[in-house]
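Q: Provided below are the primary sequence and the corresponding predicted coordinates.
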Amino acid sequence: MLTLLIRALIFLVSAFLGLVASDLLVPGFTLHWNDWWGIVLAVVIFAVLQSILAPWLLKITRRHANALIGGIGLLSTFVALLIAVLIPAAGIGIDGPVAWIIGTLVVWLITALASWLLPPLFLKKKVDERRG
């Protein structure tokens, strides 16, 4: 149970890092820092949607368009960002096609790297306990 909670926290942190990186690097991609609750909401909405959409889109792609399987992460990131932007209370805004494309790439890359690099840092002790 604790491992599941740590993994969920890692996914939320990776989503936050991806959104912040896009805010810092991509013109037209903005987090509304004056509304901290909106940013928390945007991170949670994005993380939950990403975790739901990725497996669902993978299943659909396997069935109907096998060649697109490699782009599932990007597609689910784009759709999750789109839905998060459409929710008025979420503290995120994306203006222009370049911001959408580059923002999606940056968020996807940072969340993928963080999801890969963070678990060994936080779960190493737990794995060592189980082995010992």
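A: Good, I have the coordinates. Numbers count the residues shown, from 1 in each chain.
Q: contacts, neighbours, all on C-alpha from now
A: Will do.
Q: where along this protein do the strands fall?
A: Applying DSSP state E to the chain gives strands spanning 29-31, 92-94.
Q: so which of those gets nearest Ile52?
A: Between Ile52 and those, the shortest gap by Cα to Cα is with strand 92-94, which sits at 19.8 Å.
Q: The closest one packs against which elements?
A: Judged by 3 or more Cα pairs under 8 Å, 6 or more residues apart in numbering; DSSP states H and E, the packing partners of strand 92-94 are strand 29-31, helix 36-64, helix 72-86.
Q: coming back round to it: adding mean neighbour count, write the strands of the chain out as TSV.
A: Shown next, in TSV, are the strands of the chain (neighbours: other Cα atoms under 10 Å):
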stretch	mean neighbour count
strand 29-31	22
strand 92-94	21
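Q: want to compare, so here's the second one:
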Amino acid sequence: MFAFVIRALTFIVSAALGLILADLLLEGFHIHWNDWWGFVLAVLIFALIQSVLAPLVSRLTRRHAPALLGGIGILSTFISIVIVVLIPGAGIGISQPLAWIVAPLIVWIVTAVATWLVPPLFIKDDRRDARRA
């Protein structure tokens, strides 16, 4: 249970950081900071959609288009961003075509690096310790 909570928190925080970084770096990507609750809602919805879409897209891709397996994370990130942008009051807007392409890349890179680096800092792998003994 502890590992699940750490992974979930890591993904939510990294999604927020990725969206903030996209807001800072991309002219056409906007977080509406005057409504902070909208941003929190956007992050939570994004994380939920992403966690549901990633396995689904992976399964569909593996079955119908195995050559696309490497792009699953970026594709599910893009779909999650599209859905969050379309939700009224979610606090995120995209106004330029380049931002539609680059924002998912930024968010995907931040979440991928965070979910790769952070959980091992907090989650002890008992199997690795058993092999050392």
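A: All right, it came through fine. The model shown is predicted, which means the values in this text are computed figures rather than measured ones.
Q: sorry, back to before: could you point out which of the strands of the first structure sits nearest Ile102 of the first structure?
A: Of all the strands of the first structure, strand 29-31 sits nearest to Ile102 of the first structure, with 9.1 Å by Cα to Cα.
Q: chain center to the closest one, what's the gap?
A: Strand 29-31 of the first structure has its C-alpha centroid displaced from the chain centroid by 14 Å (Cα atoms, centre = their mean, to the nearest Å).
Q: Which residue comes closest to the residue nearest the centre of the second structure once chain neighbours are left out?
A: Computing the C-alpha centroid of the second structure and ranking residues by Cα atoms, centre = their mean puts Ala15 first, at 4.6 Å. Using Cα to Cα, 6 or more residues apart in numbering and skipping residues adjacent in sequence, the residue nearest Ala15 of the second structure is Thr111, 5.8 Å away.
Q: burial count for that neighbour?
A: When neighbours are defined as other Cα atoms under 10 Å, Thr111 of the second structure has 24 of them.
Q: Identify the residues contacting it.
A: Residues near Thr111 of the second structure by Cα atoms under 8 Å, 6 or more residues apart in numbering: 11, 14-15, 18.
Q: Most neighbours of all those, which one?
A: Ranking those using other Cα under 10 Å puts Ala15 first, with 27 neighbours.
Q: Just the buried residues of the lengthiest helix in the first structure, please?
A: Using DSSP state H to assign secondary structure, the helix with the most residues in the first structure is helix 97-131. Buried residues in helix 97-131 of the first structure, counted by 16 or more other Cα atoms under 10 Å: 99-100, 102-112, 114-115.
Q: Tell me the one of those residues nearest Ile39 of the first structure?
A: Ile39 of the first structure has its nearest neighbour among these in Val107, at 14.6 Å by Cα to Cα.
Q: Map Ile39 of the first structure across to the second structure for me.
A: Applying TM-score structural alignment, one finds that Ile39 of the first structure aligns to Phe39 in the second structure.
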